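A.B. asks: Okay, sequence plus prediction incoming.
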Amino acid sequence: MSEELLTKSKIADALGTNPMRVTRFVERNKINAVKKEGKRELYKLTQFNALKDELNAPESNKDKQSHGFSKDDYILTLKQQLKEQKQQYEQVIESKDETISSLKETIETSQQAYNDMKDQLAVKDSQITDLTKLTNNAQTLNLVDKDPKRIQAAHNDAETKPEQSSADEKADDSTKE
């Protein structure tokens, strides 16, 4: 079997190790393949006596144990990763809650500004109505000063409009006299 040509996987099986360790040994010791068949590199098992000795040394067994991971190690690692992910998730949730609170405050402020503007518009509409009444009264007074026929027309208009102001009534009284 020592003269037989083997792949790295077959050598690993023969030596009782994994193929990656054989690959590292080949790279570290710059061992060239005896033959290549396509992509497969073939080696003689005798080229790996040093690796065999390395594997049989008692120190390498300690190395195996210190570098190997047990199921418990994997479980502990996974638990730690889950804790970290949970913390990240909680931070994201907290950040989103803060954003939502900020947006709610912005909405409340905007709503208050909207209500203030509505109030201002109502005051403006009231002022426009008052100014319109005053303008009508001023025009009526202006007419009274100019033409008696217009006075009669204004008087008839004033009687038909219930919104006549006290100034209009005084103007009408003075024209009658």
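C.D. replies: Good, I have the coordinates.
A.B. asks: rest of the way, CA atoms for contacts and neighbours
C.D. replies: Will do.
A.B. asks: helix/strand/coil for the residue nearest to the spatial centre of the chain?
C.D. replies: With distances taken as CA atoms, centre = their mean, the residue of the chain nearest its centroid is residue 96 (7.9 Å). Assigned by DSSP: H, G, I helix; E, B strand; the rest coil, the conformation of residue 96 is helix.
A.B. asks: Would you check how far apart it and residue 152 are?
C.D. replies: Look at residue 96 and residue 152: by CA to CA, to the nearest Å, they are 74 Å apart.
A.B. asks: so where do the helices sit in this structure?
C.D. replies: Counting by DSSP state H, residue ranges of the helices within the chain are 8-15, 19-29, 49-56, 58-67, 71-146, 148-160, 166-176.
A.B. asks: And the contacts of stretch 79-98?
C.D. replies: Applying CA atoms under 8 Å, 6 or more residues apart in numbering, stretch 79-98 turns out to have no external contacts.
A.B. asks: Check the offset of the longest strand seen in the chain from the chain's centre.
C.D. replies: As assigned by DSSP state E, the longest strand anywhere in the chain is strand 40-44. Centroid displacement of strand 40-44 relative to its chain, using CA atoms, centre = their mean, to the nearest Å, is 55 Å.
A.B. asks: what's the answer for stretch 43-62, then?
C.D. replies: That offset, for stretch 43-62, works out to 56 Å (CA atoms, centre = their mean).
A.B. asks: What residues sit buried inside it?
C.D. replies: Buried residues in stretch 43-62, counted by 16 or more other CA atoms under 10 Å: 43-45, 48, 51-52, 55.
A.B. asks: A further structure is provided below for comparison with the first:
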Amino acid sequence: MSLGLLNGEKSTLLKKEGKRELFKLTQFNALKKELKSPEAKQEAKSHAFSKDELILTLKQQLKEQKQQYEQVIVSKDETIASLKGTIEAFKQAYDDVQNQLAVKDNQITALTQLTNNAQTLNMVDKDPNRLKAPNSDAESDNESPSSTSNVDNRSKKKHWWPFSK
């Protein structure tokens, strides 16, 4: 079979007798000529590998793969170290925020206490009897004469409908 026939060219088979195939004489001569040419011999040699060459090629490929694997491992180790550093930075930032929140909570507590003290002082200034009497607001309103209730009654507008009855 010619190289041309090996590469996919169609052959014109004259006939088949048992296991033998009969081709045209021109095709047979062309095949003979191709096989004798130095290019065909060179191509046949280039496709043939010896076992030693194959072993050397495989060893070289293994070395290259090992180097690539080691590079990947080094790269992954660097990435892991970088991520650990990032995690530590985030932990530090989180701790700083927690400390700031604690300071804020203390400031709010102190401000609330100051506000309560200011309200207590304001109440003492207006009505000193409120601090002395531990009674509830309802009892203190009933017992003490309230000047504000008199003012409220006078300031109310009188309407005509209560007089219609």
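C.D. replies: That came in fine, so what should we check first? Keep in mind that this is a model prediction, so the values were computed, not measured.
A.B. asks: any idea which of the helices of the first structure is most buried?
C.D. replies: helix 8-15 (a mean of 18; mean count of other CA atoms under 10 Å).
A.B. asks: Provide the aligned range in the second structure for that one.
C.D. replies: Alignment of helix 8-15 of the first structure against the second structure: no match, by TM-score structural alignment.
A.B. asks: helices or strands up against that helix?
C.D. replies: Contacts of helix 8-15 of the first structure with other secondary structure elements, assessed using 3 or more CA pairs under 8 Å, 6 or more residues apart in numbering; DSSP states H and E, are made with helix 19-29, strand 40-44.
A.B. asks: Can you add distance to residue 6 of the first structure and give the ones you listed back as CSV?
C.D. replies: Formatted as CSV, the entries for those read as follows, by distance: least, CA to CA, whole Å:
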stretch, distance to residue 6 of the first structure
helix 19-29, 12
strand 40-44, 5
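A.B. asks: so which of the ones you listed comes closest to residue 70 of the first structure?
C.D. replies: Residue 70 of the first structure lies closest to helix 19-29 among these, at 18.5 Å (CA to CA).
A.B. asks: who touches that closest one?
C.D. replies: Helix 19-29 of the first structure has contacts (CA under 8 Å, 6+ apart) with 8-9, 11-13, 32, 51.
A.B. asks: right, and the pair among those residues with maximum separation?
C.D. replies: Between any two of these, the greatest separation by CA to CA is 19.6 Å, found for 13 and 32.
A.B. asks: For residue 36 of the first structure, which of the helices of the first structure is the nearest?
C.D. replies: Shortest distance between residue 36 of the first structure and those, using CA to CA, is found for helix 8-15: 12.1 Å.
A.B. asks: Please enumerate residues in contact with that closest one?
C.D. replies: With CA under 8 Å, 6+ apart, helix 8-15 of the first structure has contacts from 18-19, 21-23, 41-43, 45, 52.
A.B. asks: Which positions in the second structure sit opposite stretch 123-132 of the first structure in the alignment?
C.D. replies: The aligned range for stretch 123-132 of the first structure in the second structure is 103-112, by TM-score structural alignment.
A.B. asks: and for that stretch, what are the contacting residues?
C.D. replies: Outside stretch 103-112 of the second structure, not one residue touches it by CA under 8 Å, 6+ apart.
A.B. asks: same deal with stretch 167-176 of the first structure?
C.D. replies: 137, 140-141, 144, 151, 155, 158.
A.B. asks: can I get the residues you listed in JSON lines with distance to residue 64 of the first structure?
C.D. replies: Shown next, in JSON lines, are the contacts of stretch 167-176 of the first structure (distance: CA to CA, whole Å):
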{"residue": "137", "distance to residue 64 of the first structure": "108"}
{"residue": "140", "distance to residue 64 of the first structure": "112"}
{"residue": "141", "distance to residue 64 of the first structure": "113"}
{"residue": "144", "distance to residue 64 of the first structure": "118"}
{"residue": "151", "distance to residue 64 of the first structure": "119"}
{"residue": "155", "distance to residue 64 of the first structure": "117"}
{"residue": "158", "distance to residue 64 of the first structure": "112"}
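A.B. asks: from the residues you listed, which single one is nearest residue 76 of the first structure?
C.D. replies: Nearest to residue 76 of the first structure, judged by CA to CA, of the contacts of stretch 167-176 of the first structure is residue 137 at 91.4 Å.
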